[in-house]
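> turn this into a structure:
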Amino acid sequence: MNPLLTTKAETFRSGSDNLEFYHNRLIKLTNGVLLFCSGGEAEITIDLEKHHIIPNTNIMLLPGSILSLRSASPDFQIHYFAYSGEMMKVACFRLDPAFMHFMKENSCYTHTRLETIRPILRMIEASAAIYADKENQFRESIAQNLLQIFFLDTYDKVQRYFTKEQLEGGNRKGQLFKKFIHLVHTNCTMQRDVAFYAEQLCISTRYLSAITKEVGQISAKEIIDEFLTLEIKVALQSTNLSLKEIADRYNFPDQSFFGRYFKKHTGMSPKEYRAKRI
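Alright, predicted model coming up:
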C-alpha cells in the first residue's frame, strides 16, 4: 500500500516509513507530502533530479511530483505528513506564487540550524497526534491549520535566509529556464513542440534553445522528451492501460509511432519495459 496516498475519505495522513513501496518504482503523486528524514541515508529521484537524503533533510513534494527510491540504508526512516491538493490550496492561497515555485525547485533541503529543525519536529509530532485521534470532530481543520502554519513559517524563513536573486532564479536567462521547466512539467503530455513553449514564454524558439544549452547544457527538445518519457514510464508501471490507451493519452497519432518514440528514448519497446518492471 502506498503510505503517502490520500483519498477523499482520508484527506491527510501522518506517520513514519522507509519508502520501500517506492523502491525502483516511478510513482506520480496526486497529493502533496512533507517528509523529514530522521535516520539513515537514501538516494531518491524527484521528477528527473537525483537527491541524496540524510538526517534532517526536509523533502517537499507537490501534487504531480514523480518519486522513486533508488537505494537506502537499512536504518533509513522518514516522518511524513501527506495532504490533499485541496488542503494545500487552502493553506497556500495567500502566498507568493514565486515562493511555491522556489520550493518546487528546492524540494530537498538539509537543515543545519536548530531554529529551523524545531518547527518541523513540532509539526510532525502534532500531525501524528491528530491523525491518530480518529474521533476528533475537528481533526481535518486542525490538520489544515498545521499545514498552513508550516507553510507560513517556511515562507518567513525563506524570505530571511535567501536573497531575492535566489528566490527569483538569478538572471533573466535563469528565470526563463525555470519557467520553461515548469511549463514542460505541466504540458509535456500534450505538447512536444519547442515552438509551443517559446510562444508561452514570448521568446523565439532559437533563443529558448540557446538558453537551455547555456543554463542546462541540454537542448529544449531533449528536456521535453525526457519529461514525456518519464510520464510514459509511470503509466507503464503504475496503470493497467493498454499500449493503445497510453498512446492516445499522450497524444501520439497511433500505437506504432508511440512504440518507435519510446524505443528511441529508452532502448526498449513499451511492452518490453512494462514486462521488465513487473
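> going forward, measure contacts and count neighbours with C-alpha atoms only.
Fine.
> can I assume M103 sits in a helix?
Yes: remark: M103 belongs to a helix, assigned using DSSP: H, G, I helix; E, B strand; the rest coil.
> which SSE is the residue lying closest to it once chain neighbours are set aside in?
The shortest distance from M103 to any non-neighbouring residue, by Cα to Cα, 6 or more residues apart in numbering, is to M60 (7.3 Å). Element membership of M60, judged by DSSP states H and E, is strand 57-61.
> other SSEs contacting that strand?
strand 32-39, helix 97-105, strand 108-110 (3 or more Cα pairs under 8 Å, 6 or more residues apart in numbering; DSSP states H and E).
> next, the angle from that strand to helix 97-105.
120 degrees (axes from the mean of the first three to the mean of the last three Cα atoms, to 10 degrees).
> how near is the closest residue to S107 other than its chain neighbours to C37?
Using Cα to Cα, 6+ apart and skipping the chain neighbours, the partner closest in space to S107 is M60 (5.0 Å). In this view, M60 and C37 are 12 Å apart by Cα to Cα, to the nearest Å.
> now the helices for the protein?
Here the chain has its helices, by DSSP state H, at 85-92, 97-105, 114-132, 139-161, 164-168, 172-187, 194-201, 205-216, 220-238, 243-249, 255-266, 270-277.
> make CSV from the ones you listed and add distance to I66 and mean neighbour count to it.
What follows is the helices of the chain, written out as CSV (distance: least, Cα to Cα, whole Å; neighbours: other Cα atoms under 10 Å):
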stretch, distance to I66, mean neighbour count
helix 85-92, 15, 16
helix 97-105, 12, 16
helix 114-132, 23, 16
helix 139-161, 21, 16
helix 164-168, 23, 14
helix 172-187, 10, 18
helix 194-201, 22, 17
helix 205-216, 20, 17
helix 220-238, 8, 19
helix 243-249, 17, 16
helix 255-266, 18, 15
helix 270-277, 16, 14
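> let's see this one next to it:
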Amino acid sequence: MKEEFIKKLTTNDFVQIMGEEPQSEQLHVSITEGITQIPINYPFRTADFHLIHVAKGVFKLSINLIIYTLKKNESIGIDPKSVIQILEISNDLKVFNINFTTQFIFDNFFNKASVDAFGYFTHNNVPKLQFTKQEGKILRMLVKMLKFYNQQESSAFKEDLIRSTFGVIVYNYAEKFKKEYPDLKAELTRQEELVLRFWNVLQENVKTDRKVQFYADVLNVTTGHLSKILKEVTGKTASQLIDAAVILEARLLLVDPKFSIAQIAEELQFPDQSFFGKYFKKHVGLSPSAYRKENKK
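This is a model prediction of the structure:
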C-alpha cells in the first residue's frame, strides 16, 4: 500500500468515528467499552499522540507494521505519524485512551523534566508497558480525573487541574519506562532535536528575551530556518512559541497574589505595566487584572 493512500486521522476524526462529545481541541480522553466490532477497519496514520491503556480484555493492533497484543494493565504510547491498524478486540474490552497534540505539550510543559518524560514517545518501536494491579488502578483513576476536568465547561482552575493531572500520568509512564528499559535512549530526528534544544533555551530565557534572533544565535541557525522547523514540528513559528511561553509564565505569576502587576511586568522584562497589559490582553483576551480576578485563589 502506498503511503499516500493511508488515511490520516486527527483527534477530531476519532471523536466523530466513536460518536463521542468533543472535549477540547488539543486534548481528548476516552474510556471505551461494550464495542463488539472494530471501529476502524483500515490502516490509518495518527496525527496526534496517543496513550492507550487496557483495563480489561484484549486489544491487538499493528503499529508501524509491528504487532502488539495488549491485555489488562498493559499500556503503549503512540507518536504522531505512526501507521496503525486495529487487528482484534475482545468482546469484554475496556480501553482508556488519551489523545493529545504536540501543541498541547508546548503550551503546558516548558521544562527539561518534561522533555525527558516525553522521550518515551520518541522511539520508533515503543515497547508496551506492564503495570501492576495497583499501578493500573491508580492510572485509571488519574485518567478518569483527567477526563472529568477536560469536560468541564468552566472552572477557576481548569487549566491547572488538567496540566497537573496530565503531568502525573505522563511522569508515571516515564518512570515505568525508564525502570523497565533503562538502556533505551530517545530517538530524535534532527528537526525534533532542534525543537527540544529551542524548548530548553526558551524555558531558561523566557523572562529575559523575546527576540527570535537571540534564540537563533544560541542555536547557531538562521531565524528563517528556526521558524520553518518549529512550524513543521509544532504548528507554530518561533515568535508564536515565545509568546506562548511568556503568556504561560505571566499566567502563573498572576495567580500568585503576592506579586503586583507592575512587579510581574518588571519580572518579565516589559518596559512598563501598560505595555505588559496590552501584550497580555492581545494574547489572552483579558487584561492582567481581569485575568487575576477570574483566577483568584
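> need the counterpart of the residue nearest to S107 of the first structure in the second structure.
When the second structure is aligned by TM-score structural alignment, M60 of the first structure is paired with G77.
> just D75 of the first structure next, same as before
Aligned partner of D75 of the first structure by TM-score structural alignment: D92.
> next, count neighbours for that match.
14 (other Cα atoms under 10 Å).
> ok, for it, nearest residue in space, not its chain neighbours?
Using Cα to Cα, 6+ apart, the closest residue to D92 of the second structure is G57 (5.2 Å).
> distance check, the one you found against I105 of the second structure.
Counting by Cα to Cα, the gap from G57 of the second structure to I105 of the second structure is 30 Å.
> do E88 of the second structure as well
Distance from E88 of the second structure to I105 of the second structure, by Cα to Cα: 31 Å.
> hang on, the earlier thing: out of the helices and strands packed on strand 57-61 of the first structure, nearest to S127 of the first structure?
strand 32-39 (11.0 Å; Cα to Cα).
> just checking, what packs against that closest one?
Strand 32-39 of the first structure packs on strand 57-61, strand 77-83, going by 3+ Cα pairs under 8 Å, 6+ apart.
> can you mark which positions in that strand are buried?
For strand 32-39 of the first structure, burial by neighbour count (16 or more other Cα atoms under 10 Å) applies to G32, V33, L34, L35, F36, C37, S38, G39.
> so the last one is in contact with Q77, correct?
Yes: in this structure G39 of the first structure lies within contact range of Q77 using Cα atoms under 8 Å: 5.2 Å.
> what residues in the first structure pair up with the helix or strand containing R251 of the second structure?
For R251 of the second structure, the element it lies in under DSSP H and E is helix 238-254. On the first structure, no counterpart of helix 238-254 of the second structure exists by TM-score structural alignment.
> report the buried residues of that helix.
238-239, 241-251, 253-254.
> thinking again about what came up before, next one: the match of M60 of the first structure from A245 of the second structure, what distance?
Distance from G77 of the second structure to A245 of the second structure, by Cα to Cα: 26 Å.
> and V284 of the second structure, by the same measure?
Taking Cα to Cα, one finds V284 of the second structure at 13 Å from A245 of the second structure.
> number of nearby residues for the residue nearest to S107 of the first structure?
21.
> ditto for I53 of the first structure
With other Cα under 10 Å as criterion, I53 of the first structure counts 23.
> now do the same contact list for it.
Applying Cα atoms under 8 Å, 6 or more residues apart in numbering, one finds that I53 of the first structure lies in contact with C37, E41, A42, E43, I44, C108.
> K147 of the second structure matches what in the first structure?
Per TM-score structural alignment, K147 of the second structure is aligned with A128.
> got a list of what that match touches?
So A128 of the first structure contacts S14, G15, F81 (Cα under 8 Å, 6+ apart).
> how about those in JSON lines, adding distance to E231 of the first structure?
Output for the contacts of A128 of the first structure, formatted as JSON lines (distance: Cα to Cα, whole Å):
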{"residue": "S14", "distance to E231 of the first structure": "27"}
{"residue": "G15", "distance to E231 of the first structure": "28"}
{"residue": "F81", "distance to E231 of the first structure": "25"}
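> who wins for most neighbours among the residues you listed?
For the contacts of A128 of the first structure, neighbours tallied by other Cα under 10 Å; top is S14, 25 neighbours.
> that one maps to what in the second structure?
In the second structure, S14 of the first structure lands on V29 (TM-score structural alignment).
> ok, now which ones touch that match?
By Cα under 8 Å, 6+ apart, the residues touching V29 of the second structure are Q23, F96, N97, I98, N99, V143, L146, K147, N150.
> and the contacts of I53 of the first structure, which is closest to P97 of the first structure?
Distances from P97 of the first structure to those, taken by Cα to Cα, are shortest for C108, at 18.5 Å.
> grab the nearest non-local neighbour of A82 of the first structure.
Here the residue nearest A82 of the first structure, using Cα to Cα, 6+ apart, is V33, at 4.2 Å.
> and that neighbour, what's its match in the second structure?
That one, V33 of the first structure, aligns with H50 by TM-score structural alignment.
> repeat that for A247 of the first structure.
For A247 of the first structure, no residue is aligned by TM-score structural alignment.
> ok, back up a step: taking the contacts of I53 of the first structure together, which two end up most distant?
Farthest pair in these, by Cα to Cα: E41 and C108, 13.3 Å.
> show me what contacts the spatially closest residue to K133 of the second structure that is not a sequence neighbour?
For K133 of the second structure, ignoring the flanking residues on the chain, the nearest one in space by Cα to Cα, 6+ apart is N73 at 6.8 Å. By Cα under 8 Å, 6+ apart, the residues touching N73 of the second structure are H53, V54, A55, K56, Q130, F131, T132, K133, G136.
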